[in-house]
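Peer 1: fold the following and give me the result.
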Amino acid sequence: MTSSKDMQPFPYPFFPKVWFTNQFCAKPKWPPQTIDLSNKVVVITGGNTGLGLESARQFLSFRPRHLIITARSVQKGETAMAKLRDQYINTTIEVWLLDMCSYDSIRAFAKRLEMELSRLDIVVLNAGVQKVQFDTVPSTGHEETIQVNYFSTVLLSILLLPILKSKSPADSPGRLSIVNAALSLQAKLPVGDGSPYLKSFDDPERFSPQNQYPSSKALAHLFLYKLVDYVSADDVIVNLVDPGLVKGTEMSRNISGIIAVFVAGFKAVTARALDVGACTYLDASIVKGKESHGSFIMSWQITPFNNILYTPEGKLLVEKVWKETMDELAFADIQEILVFMGSNNASVIL
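Peer 2: Have a look, this model is predicted:
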């Protein structure tokens, strides 16, 4: 099967056609009940509400040995897990602290996984935000949507790679599915000039709630496009997955007033049921195989990236964003991790 990188871009001139097809024409593909997770360890970030919680419930139906969800409040996470613990008594269910606005918290979480787990098979990076007003994260100075959905997600992804590689069985690559969005295809990513590119998203004068969230997800397309140069599907299978517009999530919690009323009405008419959205996570992480490595999964199938990636300008932008990202996260020695991951990958020029 062709990967997203090798596909032709979407031919449709308007995003609404892509969205309509994804939202209303795609048929859910539920995981086969024959799948066996009995010895596997699963991690879901942001697992105490919405899609994270529902996907935890669905993973548990396949009886993994160990499930870890993360939350910014362990107490709220424990409350969410109470009923699931009663229902799935043979699975160890834990709640671990993770704050995606904090690089220190992300590094501590990854270190804990490395130190405390003897095995790790599947990670779903579900945690994300959608801000409608400009806010920065004090510790980094970055706008919060870009911080959480891009910088922090990239950092955690890279820190997880050697853990998944070393703690999954040799005949079963680790799985890392990063939650994305169809709106990433709508994002308008300017090619830019010689000035720092990612810093432009921290400019309050340029902030647009209509474009910031899609851009944060489109940047993940650029990241994955380059990441597969370093990571072999024999070690860790990495993909992006779009759950679609879904009822019952907290993604709209920052919206208020008449806009909130409109969004609630729009979702009531057009959004998928929560269980349908969550099953896309399982499809990406336990049904899809090596063919999905380095790809964007939408409508339960591998689809093209944001159209800019199929242009010469877009490929230059990939390199620019990659360098700036490596510079931003250099404190965590991520370049050394990528060299380690790429040491068995013949396509990497080190």
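Peer 1: okay, CA-based contacts and neighbour counts for the rest of this
Peer 2: Will do.
Peer 1: just checking, Leu37 touches His66?
Peer 2: No. Contact criterion C-alpha atoms under 8 Å: Leu37 and His66 do not qualify, at 9.5 Å.
Peer 1: compare those two (neighbour count), which wins?
Peer 2: The neighbour comparison of Leu37 against His66 (other C-alpha atoms under 10 Å) goes to His66, with 21 against 18.
Peer 1: and this one, so I can compare the two:
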Amino acid sequence: MKFSFSAFIKGQRSRRAPVTTADLSGKTILVVGANAGLGFEATKHFATMKPGRLILACRSETRGQEALEKLRAEINCTTAELWILDLADFGSVQSFADKFEREGGRLDIILANAATILPKYQPTRQGWETCLQVNCLSMPLLALLLLPHMVKTAEQYGTVPRIVVVASEVHHWASIERRVVEGPNILGTLGSKEYCTSKAMGTRYFLTKLLNIMFVRAMNKHLSTTAPIVVNAVNPGYCYSNIRTTFSGFQALIDSLMERAIALPTEIGSRQLVWAALGMENKPLGLKGEYISLEKVEEVSDYILSPEGATVQERIWTELVQILTKAERVSEVVNVHL
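Peer 2: Sure thing, here's the model as predicted:
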């Protein structure tokens, strides 16, 4: 589907429905990036639905604690708790999963909301470009490590757990350069210092959203048919957000003008995340592998749907699994569930 700038503006001005609600009694909800922005607003919505357990996964203990205290004060949610998770470090993801192995138990929803935008190349401890690792490597690692808990939850409680990845309509304006595709290692190239020039970093966020949707579609394709797990991607729309605080100069000026003209309040954007996690309650499997926008399934970009996109998606999935199987237990998860 061709996605024009006029279609983007039309979407921003579309009427938004009230937040979707459900009874979350006894259920465990995990929100990654829960201390601010869309993540915090979605967490607030979940907190009003009496969740059995609401886990706020945050990088900063200080900001996470502030969010937790604010949540308790505003919503009086007594089942919320803070867990530390730094997606810029695979070790932190592994530690988080180890903690869940010991203390987690049931897991019904993962809202994979955290993302970052950086203007320049910055490597992580593992040597990947930070945006790529945070947005596209660590989140799949977390999903794979926690997948057995979701499968077990489905079996024990007869439910359909969901993994919701926050994507964006900007994926329509992204593709992967042919010189990268023609090389032997797509992710390795995209995450390298040599590739991450100022020009490449200028469109890095768009690219990571494309990769997010490819991950959702690939994971859904490879999931065992016996595992009733919904993995989907959701577009919250263009909202007021602190994710763009790294912008400077002309880019910051344009973003500021756009915010004033068309940006949605963060709470309104968060309703889309909640719908992806709770919507179509009677037919949840209808959302498997789908891209959601304005509370309905939408077609993804022409690039993803093209023969080249399908080939690239499968190659990236294979590379991703090879990268992530270096972490403990991932090989077992892949062999059993994928």
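Peer 1: and Val216 of the second structure, what's its match in the first structure?
Peer 2: Here Val216 of the second structure is matched to Leu224 in the first structure, going by TM-score structural alignment.
Peer 1: its match and Gly294 of the first structure: what is the separation?
Peer 2: Using C-alpha to C-alpha, to the nearest Å, Leu224 of the first structure is found at 6 Å from Gly294 of the first structure.
Peer 1: related to what we said a few turns ago, pretty sure the match of Val216 of the second structure sits against His293.
Peer 2: No. Counting by C-alpha under 8 Å, Leu224 of the first structure does not reach His293; the two are 9.4 Å apart.
Peer 1: re the thing from before, who touches both of Leu224 and Gly294 of the first structure?
Peer 2: Asn239 (C-alpha atoms under 8 Å, 6 or more residues apart in numbering).
Peer 1: map Ala174 of the second structure onto the first structure.
Peer 2: Aligned partner of Ala174 of the second structure by TM-score structural alignment: Ala187.
Peer 1: swap that for Thr48 of the second structure, please
Peer 2: Per TM-score structural alignment, Thr48 of the second structure is aligned with Ser61.
Peer 1: tally of neighbours for its match?
Peer 2: 14.
Peer 1: same question, Leu147 of the second structure
Peer 2: 22.
Peer 1: what residue of the first structure matches up with it?
Peer 2: With TM-score structural alignment defining the correspondence, Leu147 of the second structure maps onto Leu161 in the first structure.
Peer 1: for its match, which non-adjacent residue is closest in space?
Peer 2: Val236 (6.8 Å; C-alpha to C-alpha, 6 or more residues apart in numbering).
Peer 1: the counterpart of that neighbour in the second structure - how many residues pack around it?
Peer 2: Alignment note (TM-score structural alignment): Val236 of the first structure maps to Ile229 of the second structure. Ile229 of the second structure: 27 surrounding residues under other C-alpha under 10 Å.
Peer 1: likewise Thr130 of the second structure?
Peer 2: Neighbours of Thr130 of the second structure under the rule other C-alpha under 10 Å: 25.
Peer 1: any idea how far Ile316 of the second structure is from Val93 of the second structure?
Peer 2: 21 Å.
Peer 1: so Val238 of the first structure: helix, strand or coil?
Peer 2: The three-state assignment at Val238 of the first structure reads strand, by DSSP: H, G, I helix; E, B strand; the rest coil.
Peer 1: what's the spacing between it and Phe10 of the first structure?
Peer 2: 22 Å.
Peer 1: repeat for Asp202 of the first structure
Peer 2: 29 Å.
Peer 1: those two: who's more crowded?
Peer 2: Asp202 (20 against 16).
Peer 1: picking that back up, mind checking how far the match of Leu147 of the second structure is from Pro214 of the first structure?
Peer 2: Distance from Leu161 of the first structure to Pro214 of the first structure, by C-alpha to C-alpha: 25 Å.
Peer 1: go on, Tyr310 of the first structure?
Peer 2: Tyr310 of the first structure is 18 Å from Pro214 of the first structure, where distance means C-alpha to C-alpha.
Peer 1: try Gln301 of the first structure
Peer 2: Here the distance between Gln301 of the first structure and Pro214 of the first structure works out to 20 Å (C-alpha to C-alpha).
Peer 1: likewise for Phe296 of the first structure?
Peer 2: Counting by C-alpha to C-alpha, the gap from Phe296 of the first structure to Pro214 of the first structure is 14 Å.
Peer 1: compare those two (neighbour count), which wins?
Peer 2: Phe296 (32 against 22).
Peer 1: pretty sure the more buried one is touching Phe305, no?
Peer 2: Yes. Using C-alpha under 8 Å, Phe296 of the first structure is in contact with Phe305, at 6.3 Å.
Peer 1: for the second structure, what spans make up the strands?
Peer 2: 28-32, 53-58, 80-84, 109-112, 162-166, 230-235, 291-293, 296-298 (DSSP state E).
Peer 1: I'd like those strands as JSON lines, with distance to Thr311 of the second structure appended.
Peer 2: Below are these laid out as JSON lines (distance: least, C-alpha to C-alpha, whole Å):
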{"stretch": "strand 28-32", "distance to Thr311 of the second structure": "30"}
{"stretch": "strand 53-58", "distance to Thr311 of the second structure": "34"}
{"stretch": "strand 80-84", "distance to Thr311 of the second structure": "36"}
{"stretch": "strand 109-112", "distance to Thr311 of the second structure": "25"}
{"stretch": "strand 162-166", "distance to Thr311 of the second structure": "22"}
{"stretch": "strand 230-235", "distance to Thr311 of the second structure": "20"}
{"stretch": "strand 291-293", "distance to Thr311 of the second structure": "19"}
{"stretch": "strand 296-298", "distance to Thr311 of the second structure": "21"}
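Peer 1: what's the closest of these to Ser256 of the second structure?
Peer 2: strand 230-235 (20.6 Å; C-alpha to C-alpha).
Peer 1: nearest to Leu223 of the second structure, of the strands of the second structure?
Peer 2: strand 230-235 (9.5 Å).
Peer 1: superposed on the first structure, where does that closest one end up, distance-wise?
Peer 2: For strand 230-235 of the second structure, the mean deviation from the first structure after alignment is 0.8 Å (mean C-alpha distance after the TM-score superposition for the first structure).
Peer 1: what does that strand rub up against?
Peer 2: 160-169, 212-213, 216-217, 219-220, 272-273, 276, 284-285, 287-294.
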